[in-house]
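A.B. asks: One predicted model, sequence on top.
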Amino acid sequence: MGRTVVSMSVSVDGFAAGPDVTADQPMGRGGERLHEWLFRTDGDRAVAADGVTPVGVDAAQVRERQATTGAVVIGKRTFDVGVDLWQDTPFPVPCFVVTHERRDPMPMKSGVFTFVNDGLGSALRQARQAAGDRDVLIMGGPTTARQFVKAGLVDEIHLQLVPVLLGAGTRLFDNLGTGDLDTGHIELERVAVIESPHVTHLRFHVPR
């Protein structure tokens, strides 16, 4: 069985989205700055000898995530603001949407959106079954990611730390209200720090 991984781009002041998230601004006002590293075309994502494959630190991280992800879990708000933008599932794998609504599955070009209305545990069980030996990726909105961390359902947290202060928006880890009974802390074990000129990739294991 693969890992359950929260992966999110965040600002130095902890925001995973800007304010005023809408379908027209799916990352909130100014929040698209958090994902600029994905679309760089300079040295770090230069073209390899085959003329197609990007090379460099950031490109390698993207390729690894694509290769290891077997299923995705997102929240309903992320689905609502993202589906028209993606025109597909966010990864070419089954995608499970945590929601309170009953809704039939939505087939797309590369995968199927399955709507799960009986809780985080059910969404994760279905995603794990679909993913097989690959990872389940919790992505999109910070609220759903925070709920999975709070429920103790996450194996690793991967943060893409972007060198910017957004100043406002939605913080990824506000008000977890969980962890050690004495301290309230959730201790993490650092797995890797991978630097590029545009973002620092941080990986943490979540002990259970």
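C.D. replies: Looks like it arrived, so ask away.
A.B. asks: only C-alpha atoms for contact and neighbour calcs from this point on.
C.D. replies: Fine.
A.B. asks: And the strands in the protein, which stretches?
C.D. replies: Listed from the start of the chain, the chain has strands (DSSP state E) covering 4-11, 15-17, 69-75, 95-98, 106-107, 112-116, 135-138, 156-162, 170-171, 189-195, 200-205.
A.B. asks: same for the second one, what does it pack against?
C.D. replies: Going back to what we said before, that points to strand 15-17. strand 4-11, strand 170-171 (3 or more CA pairs under 8 Å, 6 or more residues apart in numbering; DSSP states H and E).
A.B. asks: Show me what counts as buried in stretch 34-42.
C.D. replies: If you call a residue buried by 16 or more other CA atoms under 10 Å, then stretch 34-42 has these buried ones: 34-35, 37.
A.B. asks: Structure two is appended below for comparative analysis:
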Amino acid sequence: MSKVRCHISISLDGYVAGPRQSEEEPLGVGGEGLHDWAIPLAAWRELHDLEGGAVSASTSVFEESTDNIGAAVMGRGMFGPVGRGPWAEDEPWNGWWGDNPPYHYPVFVVTHHPRAAVEMEGGTTFHFVTGGIESALAQAKEAAGGKDVMVWGGGQIVGQYLAAGLLDVLELHVVPILLGGGSRLLDDLGDTDVRLEQVRAVEGDGVAHLKYLVRSSGR
């Protein structure tokens, strides 16, 4: 059975991106440090067409995070650009990842501003959804063809899926840094009845991987 999953790196003070996001620092000031645990891994390097790398306790966790994904959802803040707003026609923005993004499956971007789909190299196509998170998820599930749907972020969109009871699996990669500001993950959940059942904890190099099944009312 397909699942809706989220794997996301988070600082000890609860941020998934640092403050003052810019084109030079897409994850905000200090935010790149959230992924220092993954970048040295051979599995990460292979995904980005690089050779070498390490094998550690984090390897199987990382490999699982990229396995069996048929489609994904992300928020406009993660796709960019900084400032959001209507799409520029003279200089179209196609994400932070260059001509060959690392997804290689359909990605549904939740936005307030309509735009035609953008097909990239390597099998990634960005679809822009103005109908909200449920519409984006329904389209992603159909495109996934029975595989899992990944909610990649950012923090606001993950929180919305969690509060709506639409997330099945949440894995936090907790990194021992303090960002002091930026995009938080678990704000504004309101009075929703969300419960997390911890099913795994793995100690990696510079990170703790905590995996939860999401339990909420009506599920």
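C.D. replies: Ah, there it is. Just so it is clear, the model here is predicted, and its values are computed rather than measured.
A.B. asks: Any chance of the buried residues of stretch 34-42 of the first structure in JSON lines with distance to residue 104 of the first structure as columns?
C.D. replies: Output for the buried residues of stretch 34-42 of the first structure, formatted as JSON lines (distance: CA to CA, whole Å):
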{"residue": "34", "distance to residue 104 of the first structure": "33"}
{"residue": "35", "distance to residue 104 of the first structure": "31"}
{"residue": "37", "distance to residue 104 of the first structure": "35"}
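A.B. asks: Spit out the contact partners of the residue most central in space within the first structure.
C.D. replies: Using CA atoms, centre = their mean, the residue of the first structure that lies closest to the mean C-alpha position is residue 139, 2.6 Å off. Residues in contact with residue 139 of the first structure (CA atoms under 8 Å, 6 or more residues apart in numbering) are 6-8, 72-74, 145.
A.B. asks: Go through the residues you listed and name the one nearest residue 134 of the first structure.
C.D. replies: residue 72 (10.8 Å; CA to CA).
A.B. asks: For burial, what's the neighbour tally of the closest one?
C.D. replies: Using other CA atoms under 10 Å as the criterion, residue 72 of the first structure is surrounded by 29 other residues.
A.B. asks: Give the aligned equivalent of the residue nearest to the centre of the first structure in the second structure.
C.D. replies: The pairwise alignment with the second structure assigns residue 139 of the first structure to residue 152, based on TM-score structural alignment.
A.B. asks: How much space separates that match from residue 191 of the second structure?
C.D. replies: Look at residue 152 of the second structure and residue 191 of the second structure: by CA to CA, to the nearest Å, they are 24 Å apart.
A.B. asks: Also residue 151 of the second structure?
C.D. replies: Following CA to CA, the distance that separates residue 151 of the second structure from residue 191 of the second structure is 22 Å.
A.B. asks: between the two, which one's more packed in?
C.D. replies: When neighbours are counted by other CA under 10 Å, residue 151 comes out ahead of the other of residue 151 of the second structure and residue 191, with 26 against 7.
A.B. asks: give the contact list for that one.
C.D. replies: Residues in contact with residue 151 of the second structure, defined by CA under 8 Å, 6+ apart, are 4-7, 72-74, 158.
A.B. asks: most surrounded residue in the residues you listed?
C.D. replies: Ranked by the number of neighbours (other CA under 10 Å), the contacts of residue 151 of the second structure place residue 73 first, at 30 neighbours.
A.B. asks: ok, that residue - contacts?
C.D. replies: By CA under 8 Å, 6+ apart, residue 73 of the second structure lies in contact with 107-110, 136-137, 140, 149-153.
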